[in-house]
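# Sharing a model prediction with you, sequence too.
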Amino acid sequence: MHPITASTARFLRRLALFGWTQVRACLFAAALFCGMALSTVLPGLPVARYDLLLGYGILLTAAFLVLRWETRREAAVIAVCHLLGLAFELVKVRVGSWSYPEPALTKVAGVPLYGGFMYAAVGSYVCRAWRLFGLRVTGYRVRATALVAAALYANFLTHHWLPDLRWVLGLLLLAVTAGTTVHYRVGERWCRMPLALAFTLIGFFLWVAENIATYFGAWSYPSQLGAWEPVPLSKWASWALLISVTFALVHALVARKAPRPSGADPGSGTHPRPGAAPDPAAAPDPAAVPGGTVPDLGGTVPDPGGTVPAHGGTVPAPTPPVPPPIAAEPSPARPPGG
């Protein structure tokens, strides 16, 4: 095969694998959107559609846990995203940013309780993508990024009464994530991407998802009450900033607890460098050595049969012990007079 054709075929295979892994990461969101779409065509529902979607979301969450498609820790993060989303919705609906025009028994201050599942779906995507791609982050400023993400969340709630600082905070987010790289595995190949670019791309797809959700009547912007129209493109920037909140949560509660993948750099702390071979000169963990003693890696380990080199070389077979010479049996005493 021609070298160009071979490299193109490898690229297309990796691209297809990357796309399939993304589909798997979006499984919760896809199932949620399918439920929304189906609820618009079901005739004669016995309960309000928003109430039905709340029950569907709860069953979906339980199914993912029972099937072990999500861990308990991931489910806890998703629940936090749900609560943060509900708080966000309560403020936004009150000030008229968007609305839920349909009736429901499970509405609080105009917000149906199922509304938090949209944010839970974002949390599920980040958790599953982190696990399925084996995500690792280098150069990540934990506290600075978390503080800016929290400030962004607060600003989106308070800018209706206080000055809107989203662009200032957006520049701060670019500053604290400068030099931060996301490493992810596609098959056996490690790839990397700047964290700021990852936020931008995720924000775009969340904007696309928001268009789908509003089309199926999950909620409506004021301009969509008469007839559906695309969500303003400015929401792309809003989602690109807000995704930092979910990312910081997942990193703090899930990613830092995850086991390190094989091939990670043991000297990189909590953020290993993917693809690096283990250092053959790295000292073993004393806790993993019986007795808690680590032999000197630069010397030799005594052995009954000689010495065993610490690294490299061959290990000689132990020399069997030589038995002591057997003394000659004394001649029987000559009988007297013999």
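Happy to help now that I have it. The model shown is predicted, which means the values in this text are computed figures rather than measured ones. Numbering: from 1, shown residues only.

# CA atoms for contacts and neighbours, from now on please.
Noted.

# And the residue nearest the centre of the chain?
In the chain, the residue lying closest to the centroid (CA atoms, centre = their mean) is W130, at 2.2 Å.

# what's the span of stretch 129-148 from first residue to last?
This stretch, stretch 129-148, spans 23 Å end to end (CA to CA, to the nearest Å).

# what's it in contact with?
For stretch 129-148, contacts defined as CA atoms under 8 Å, 6 or more residues apart in numbering pick out 21-22, 25, 169, 172-173, 176-177, 179-186, 244-245, 248, 255, 261, 271-274.

# And stretch 107-127, by the same measure?
Contacts of stretch 107-127 (CA under 8 Å, 6+ apart): 25-29, 32, 50-51, 53-54, 57, 74-75, 77-86, 89-90, 93-94, 99-100, 104, 106, 246-247, 250, 254.

# Restricted to buried residues, select the residues you listed in ChimeraX.
A single ChimeraX command selects the buried members of the contacts of stretch 107-127 (16 or more other CA atoms under 10 Å):
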select :25,26,27,28,29,32,50,51,53,54,57,74,75,77,78,79,80,81,82,83,84,85,86,89,90,93,99,100,104,106,246,247,250,254
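
# Tell me how far the residue nearest to the centre of the chain lies from T181.
For W130 relative to T181 (CA to CA), the value is 14 Å.

# Please compare the first structure with the one that follows:
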Amino acid sequence: MQLLHFGYHQAMSCLFPVIIFATLAISKWVEIPFLARYDFILLVLLLVQVAMVKSGLESIDELKVICMFHLIGLAMELYKVHMGSWSYPEFAYSKIGGVPLYSGFMYASVASFMCQVWRRLKMDLTGWPHPFLAITLGAAIYFNFFTHHFIVDFRWWLTAAVFIVFLRTKIYYTVRNTTYTMPLTIAFLLVGFFVWLAENIATFLDAWNYPNQQDVWRMVGLGKLSSWFLLAIISVIIVAQLKVIKAKQTKKHT
């Protein structure tokens, strides 16, 4: 029963990512009249986002976090496509600098999952590092995605820093009436692994293509796990810091 309850809330937390994959699949195999594929995906995801807020599946505060992730992800997409890391080969009216606007929703879907699972499993953290350390590390990880094209790639140094900074941090989550705990770094690894699986599905559905996937689809290399591990850290840092700020504001008003 515990496992079923846990699985249900994980599945509900993945609703937005699942809709993204379904839209990618449908638009790949079914021709959409009057709309370019990327434009169709953008329209569907905008409507879904509105529906989730209107239905109460997502709160206004969660929508703000998702929009933040959308902008952060879109900035990275514009840079990475410009540098030739990957491409979006299909035509669309909603493309800027070779990047379709729907691409930001793929980053936003990670934020949607984080916010949903945090609320549904009543998650909490202990041993959270000083905000200066957490925010500085998160910023360094994010900017390393940009700077490694010109200078040394610091990802392995940053990964080591993650294990040091979050050594004492644990995440608590509640399934029915039982509370469980795990080291936060394990949670980072799990999220990174599942995002890597999602990336393989997305590239198979031509959401985007890496240079070695232009002619035929190939599995995304395991080396990408480190990138998604670091992306998961950025996601958790942003969500956790916003939760801490929100909790302090609520406590102040009460």
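Done, it's in. Predicted, not measured: the structure shown is a model, and the values here were computed from it.

# Please state their TM-score.
After superposition, the two chains reach a TM-score (TM-score structural alignment, normalised by the length of structure 2) of 0.95; 250 aligned residues with a CA RMSD of 1.6 Å.

# Which position in structure 2 pairs with the residue nearest to the centre of structure 1?
Aligning on TM-score structural alignment places W130 of structure 1 opposite W118 in structure 2.

# sorry, back to before: filter the contacts of stretch 129-148 of structure 1 down to the buried ones.
Neighbour counting by 16+ other CA under 10 Å classes 21-22, 25, 169, 172-173, 176-177, 180-186, 244-245, 248, 255, 271-274 among the contacts of stretch 129-148 of structure 1 as buried.

# Sort out for me which of these are in strands.
Of these, the ones assigned to strands by DSSP state E are T181, V182, H183, Y184, R185, V186.

# For the match of W130 of structure 1, give its distance to G73 of structure 2.
From W118 of structure 2 across to G73 of structure 2, the span is 21 Å (CA to CA).

# What residue in structure 1 is paired with F21 of structure 2?
With TM-score structural alignment as the criterion, F21 of structure 2 matches F33.

# quick one: what helix or strand has the nearest residue to that match once chain neighbours are set aside in it?
Computed as CA to CA, 6 or more residues apart in numbering, the closest residue to F33 of structure 1 that is not its neighbour in sequence is A213, at 7.0 Å. Using DSSP states H and E, A213 of structure 1 falls within helix 195-215.

# how much does that helix stray from structure 2?
For helix 195-215 of structure 1, the mean deviation from structure 2 after alignment is 0.4 Å (mean CA distance after the TM-score superposition for structure 1).

# and for that helix, what are the contacting residues?
33, 36, 174, 177-178, 180-182, 219-220, 228, 230-231, 233, 235-241, 243-244.

# let's see 6 Å
T180, T181, V182, S220, V231, W236, W239, A240 (CA atoms under 6 Å, 6 or more residues apart in numbering).

# What residues in structure 2 pair up with stretch 174-190 of structure 1?
Across structure 2, the stretch matching stretch 174-190 of structure 1 (TM-score structural alignment) is residues 163-179.

# Ignore what I typed, I meant stretch 227-242 of structure 1.
Under TM-score structural alignment, the match for stretch 227-242 of structure 1 is residues 216-231.

# Could you find the closest non-adjacent residue to L253 of structure 1?
Here the residue nearest L253 of structure 1, using CA to CA, 6+ apart, is V77, at 7.1 Å.

# any idea how far M114 of structure 2 is from whichever residue in structure 2 pairs up with that neighbour?
Residue pairing (TM-score structural alignment): V77 of structure 1 is matched to V65 of structure 2. Distance, V65 of structure 2 to M114 of structure 2, using CA to CA: 10 Å.

# Now stretch 218-237 of structure 2: buried residues?
Buried residues in stretch 218-237 of structure 2 (16+ other CA under 10 Å): 220, 225-237.

# er, stretch 17-25 of structure 2 actually
Here stretch 17-25 of structure 2 shows P17, I20, F21, T23, L24, A25 as buried, counting by 16+ other CA under 10 Å.
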